[in-house]
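# Predicted coordinates and the sequence they were generated for:
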Amino acid sequence: MMIKLLSVVLFAGLFFALQATDEPNTTLPEDQALEATDEANTTLPEDEALEVTDEPNTTLPEDEALEATDDPDFPLTEDDALKATDQYNTTTPEAQARPCWTNWFDRDNPSGQGDYELLSSLRRQYPGQICPKPGAIQAQTLTGISAAAAGEKIYRSDTTTGFICRNRDQPDKRCKDYRVRFSCPSSYCGPNVCWTNWFDRDNPSGTGDWELLSSLRRQYPGQICPKPGAIQAQTLTGISAAAAGEKIYRSDTTTGFICRNRDQPDKRCKDYRVRFTCPSAYCGPNVCWTKWFDRDNPSGTGDWELLSSLRRQYPGQICPNPGAIEAQTLTGISVAAAGEKIYRNDISNGFICRNRDQRDKRCQDYRVRFTCPSAYCGVKVCWTKWFDRDNPSGSGDWELLSSLRKENPGKICPNPGAIEAQTLTGFSAAAAGERIYRSDTTTGFICRNRDQRDKRCQDYRVRFSCPSSFCSK
């Protein structure tokens, strides 16, 4: 009897255990599965969505921030303090993408408790000049001695807090005066980076000053790069956002800039403008807009101003790596103002408006242009004479730039803006219909016999766009 009773108990336990593990393995039908995940996919109105993420942006008063990092119950050992100096720099993936060092920053001196170069304070004092996730920090005295060589005990030196030297930790109770810098992507400090123009599309007459990046892109097409490195905001009178003393709701390169009236003591924001760091193709001194190009019309499936097709039709007139694209109708109306749904508008593909995406099933007719080095846009630029140094009797026609320079010394500028190739009979490389191996301002022009159907290239000549001083030689 006891054995039977024990068997029943064991069987019941096993049955309930199996039931307990059965739920996670149950697969819902697709409709039910979608319903189960529908809550997380609900899209909030813009203002509510922003409010949900507002909490993490609360800034502690500086004294509280200092207390948060100055916990006496968690002091660094001497070994840790030495490791925290600039000899020990952990690099994040962000800084690995063409990193560079920022300017040196010095906002504090050791006259109080020590030298507190807190990253949060540096960001407020130097808006837009330090990336969100620095890869490394380096500290040195104002006389240029590294923190390690200075021999002082450093309390903090990292890319989360910043740099702290406390007077009380030193034998003479006095820190030296330090400055710091950070390793960031080149968009913050590289040689090919610049600040765009200032943009101001809103004023605080409504709920605040909303300089949203999405709205700025629509209003100023082609003038802001796809991934700005930094944002800087100031009032229309030139006062930085930090100096203005108002509570800023957003200031980043994803959303843009938002100052809400309701967050201010007097319920009114100042009027702000913003600018961004971008590759020099957007704002450098030697950058210009090309002429307008229009190769298609919407009579077929839409208006397809493909970059690859434009290059073939207008050889040498569009740079290899345009910085920006701008599109407008043939009557001069911007894409945003035209109000049509655009399928593509970027510097990789070009511009595509599909008839099927429009309410009336018909796109307007568009034209496009690109930002390029000035050599492409006629800013005191001209084409050199034609050069022909090779013929396809061997392995092909090799009009190498290095060889052309040797044969024609001083007649080709150091950095040509563009290359154009044509057959000796005057057909463009695109019209000739052959497969071209190379055609750029680094290598020159190469047509290989083996790449052609008849195993024979035509004979080509090339020329380059250069400053006007080279075209009279």
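Nice, thanks for sending it over.

# only C-alpha atoms for contact and neighbour calcs from this point on.
OK.

# hey, where'd the strands end up in the stretch 201-350 of the chain?
208-212, 231-235, 250-252, 256-260, 272-279, 287-289, 302-306, 325-329, 344-346, 350-354 (DSSP state E, counting those that start in this stretch).

# How much space separates the nearest residue to Arg181 once chain neighbours are set aside from Ala95?
Once flanking residues are discounted, Arg181 sits nearest to Trp104: 4.8 Å by CA to CA, 6 or more residues apart in numbering. As for Trp104, its distance to Ala95 is 17 Å (criterion: CA to CA, to the nearest Å).

# How about residues contacting stretch 212-231?
Here stretch 212-231 makes contact (CA atoms under 8 Å, 6 or more residues apart in numbering) with 127-131, 185, 187-188, 196, 199, 201, 251-258, 274-279, 282, 323-327, 335-336.

# buried residues in that stretch?
212-213, 215-216, 219, 221-225, 228-231 (16 or more other CA atoms under 10 Å).

# same deal with stretch 257-277?
So for stretch 257-277, counting by 16+ other CA under 10 Å, buried means 257-261, 264, 268-277.

# about what we covered before: emit the ChimeraX select command for whichever of the contacts of stretch 212-231 are buried.
Command for ChimeraX, covering only those of the contacts of stretch 212-231 found buried under the criterion 16+ other CA under 10 Å:
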select :127,128,129,130,131,185,187,188,196,199,251,252,253,256,257,258,274,275,276,277,278,279,282,323,324,325,326,327,335,336
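
# okay, now the one to match up with it:
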Amino acid sequence: MFSIDTVTGFICRNCDQKDGRCYDYQVRFLCPRRFCVQAKCWTQWFDRDNPSGTGDWETLASLQFSYPEQICAAPLQIQGQTTTGLPASASGNVLSAYDTTVGLICKNSEQQRGLKCHDFQVRFLCPPDFCRPKDCYTDWFDRDDPSATGDWETLFALRAEYPGLICPNPLQIQVQTINGYSVAATGNIITTADVVNGFICQNSAQPSGLCHDYKVRFVCPMDFCQHKVCWTAWYDRDNPSGTGDWELLSDLKKLHPNEICETPLHIDVRTVGSNLPLTVTGQVLHIYSPTEGFACRNEDQTGRGCRDYKVRFGCPCKYIVDTD
């Protein structure tokens, strides 16, 4: 054996053997346990170049430019193979570069006469943290149909009807029809589609006079999806017989000390008795905030005063025992 160690690896040279030929060997390595228990974080396979010009250039810099945020800044390992699945080491090509700093380079000019480079693809091993999801998706929501003025999937209405299921500050909004078609495929003119207001398609803005029926979902920080929200009890401290119905957080904390977390994440408001969400009542709201509470003023309503409302707050589960 010409070499057999943990620095170089294994080498058997035919010229050192009495019969002039080595056996075909396989190798394995003993690694620290922490290496084996960690999930391997491999990127996808990348093939950005073909060997029709000077060769096949799958350089790390060009791949990071072509595929932003899909390759870590400092890969730990590289694997190369032909697009047909043959390992780079068995391709027969001479490689000018094959490492985690440069990437893979095969130059046609450096191959044996008459040969050209194979078409290669590469992937990289990254630190485990690189593969851990950084964002998450909510469920798809479809609270409205376009039978009236249009399809209104506003963030306010969705929060009222699906309390605790949308993060306080969404990162992105995704929209498609209930049949799975993209907005661009529908040809509809969209009034609003953002993480502040949500989604609005108005029938009056469409040449056909009618919007498609849409559903939306939001991209949230990963910690939102990893931590369950627990709800307080329902509170109803005020009646609308005076100026309105005032269910402010500061007042409720005084009446119910140590029952509500310091900074609630969500608020859920329903009518007393009928348990209707805010969007059904059609009333004008004065305050609607998980950190302030809820208020409805009689003077803001037309025809009648405020309904009688109850509220509850969504808190981190470490603070409160879920009452549902």
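Looks like it arrived, so ask away. This one's a predicted model, so the numbers in the text were calculated from it and none came from an experiment.

# residues in contact with the residue nearest to Arg181 of structure 1?
Going by CA under 8 Å, 6+ apart, Trp104 of structure 1 touches Arg179, Val180, Arg181.

# next one: Gly208 of structure 1
By CA under 8 Å, 6+ apart, the residues touching Gly208 of structure 1 are Ile258, Cys259, Arg260, Asn261, Arg262, Arg268, Cys269.

# redo that, cut-off 7 Å
The contact partners of Gly208 of structure 1, by CA atoms under 7 Å, 6 or more residues apart in numbering, come to Cys259, Arg260, Asn261, Cys269.

# out of those residues, which one sits closest to Leu400 of structure 1?
Proximity of the contacts of Gly208 of structure 1 to Leu400 of structure 1 (CA to CA) peaks at Cys259, which lies at 55.9 Å.

# And that closest one, how close does it get to Tyr249 of structure 1?
Plainly put, Cys259 of structure 1 is 5 Å away from Tyr249 of structure 1 if you go by CA to CA.

# same thing with Gly229 of structure 1?
To Tyr249 of structure 1, Gly229 of structure 1 is 19 Å away according to CA to CA.

# Quick check: the nearest residue to Ser147 of structure 2 once chain neighbours are set aside vs Cys201 of structure 2, distance?
With CA to CA, 6+ apart as the criterion, Ser147 of structure 2 has its nearest non-adjacent residue at 7.9 Å, and that residue is Leu210. Leu210 of structure 2 is 9 Å from Cys201 of structure 2, where distance means CA to CA.

# Need the contacts of Trp104 of structure 1 in CSV (columns: distance to Gly396 of structure 1 and neighbour count).
Shown next, in CSV, are the contacts of Trp104 of structure 1 (distance: CA to CA, whole Å; neighbours: other CA atoms under 10 Å):
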residue, distance to Gly396 of structure 1, neighbour count
Arg179, 59, 25
Val180, 56, 25
Arg181, 53, 20
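
# Pick out whichever of the residues you listed sits closest to Val52 of structure 1.
Arg181 (33.2 Å).

# Contact partners for the closest one?
Taking CA under 7 Å, 6+ apart as the criterion, Arg181 of structure 1 is in contact with Trp101, Thr102, Asn103, Trp104, Phe105, Ile137, Gln138, Ala139.

# can you give me the helices for the stretch 1-150 of structure 2?
Secondary structure of the stretch 1-150 of structure 2 (DSSP state H, counting those that start in this stretch): helices at 33-37, 60-66, 128-131.

# now these as CSV including distance to Leu285 of structure 2?
Formatted as CSV, those follow (distance: least, CA to CA, whole Å):
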stretch, distance to Leu285 of structure 2
helix 33-37, 54
helix 60-66, 49
helix 128-131, 43
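
# And these: which comes nearest Gly80 of structure 2?
Among the helices of the stretch 1-150 of structure 2, the nearest to Gly80 of structure 2 by CA to CA is helix 60-66 (12.1 Å).

# center of structure 1 - which residue?
Lys227 (2.5 Å; CA atoms, centre = their mean).

# In structure 2, what residue corresponds to that residue?
Under the alignment by TM-score structural alignment, Lys227 of structure 1 pairs with Asn169 in structure 2.

# roughly how far apart are that match and Val219 of structure 2?
9 Å.

# Figure out how far the helix or strand harbouring Phe464 of structure 1 is from the centre of its chain.
Using DSSP states H and E, Phe464 of structure 1 sits in strand 460-467. Offset of strand 460-467 of structure 1 from its chain centre (CA atoms, centre = their mean, to the nearest Å): 32 Å.

# Could you tell me where it falls in structure 2?
Counting by TM-score structural alignment, strand 460-467 of structure 1 has no counterpart in structure 2.

# Burial check on Cys131 of structure 2, number of neighbours?
17 (other CA atoms under 10 Å).

# give the contact list for the closest residue to it other than its chain neighbours.
Beyond its immediate neighbours in the sequence, the residue positioned closest to Cys131 of structure 2 (CA to CA, 6+ apart) is Cys41, lying 5.7 Å away. By CA under 7 Å, 6+ apart, Cys41 of structure 2 lies in contact with Leu125, Cys126, Pro127, Pro128, Cys131.

# what ranges do the helices span in the stretch 201-324 of structure 2?
Ranges of helices in the stretch 201-324 of structure 2, per DSSP H, counting those that start in this stretch, are 222-226, 249-255, 278-281.

# any chance of those helices in TSV, plus distance to Gln77 of structure 2?
Shown next, in TSV, are the helices of the stretch 201-324 of structure 2 (distance: least, CA to CA, whole Å):
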stretch	distance to Gln77 of structure 2
helix 222-226	27
helix 249-255	54
helix 278-281	54
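
# which one of those lies closest to Leu104 of structure 2?
For Leu104 of structure 2, the closest of these is helix 222-226, at 34.1 Å, according to CA to CA.

# helices or strands up against the closest one?
Applying 3 or more CA pairs under 7 Å, 6 or more residues apart in numbering; DSSP states H and E, we find helix 222-226 of structure 2 packed against strand 135-137.

# how far does the strand it packs on sit from the chain's center?
3 Å.

# go on, stretch 182-197 of structure 2?
20 Å.
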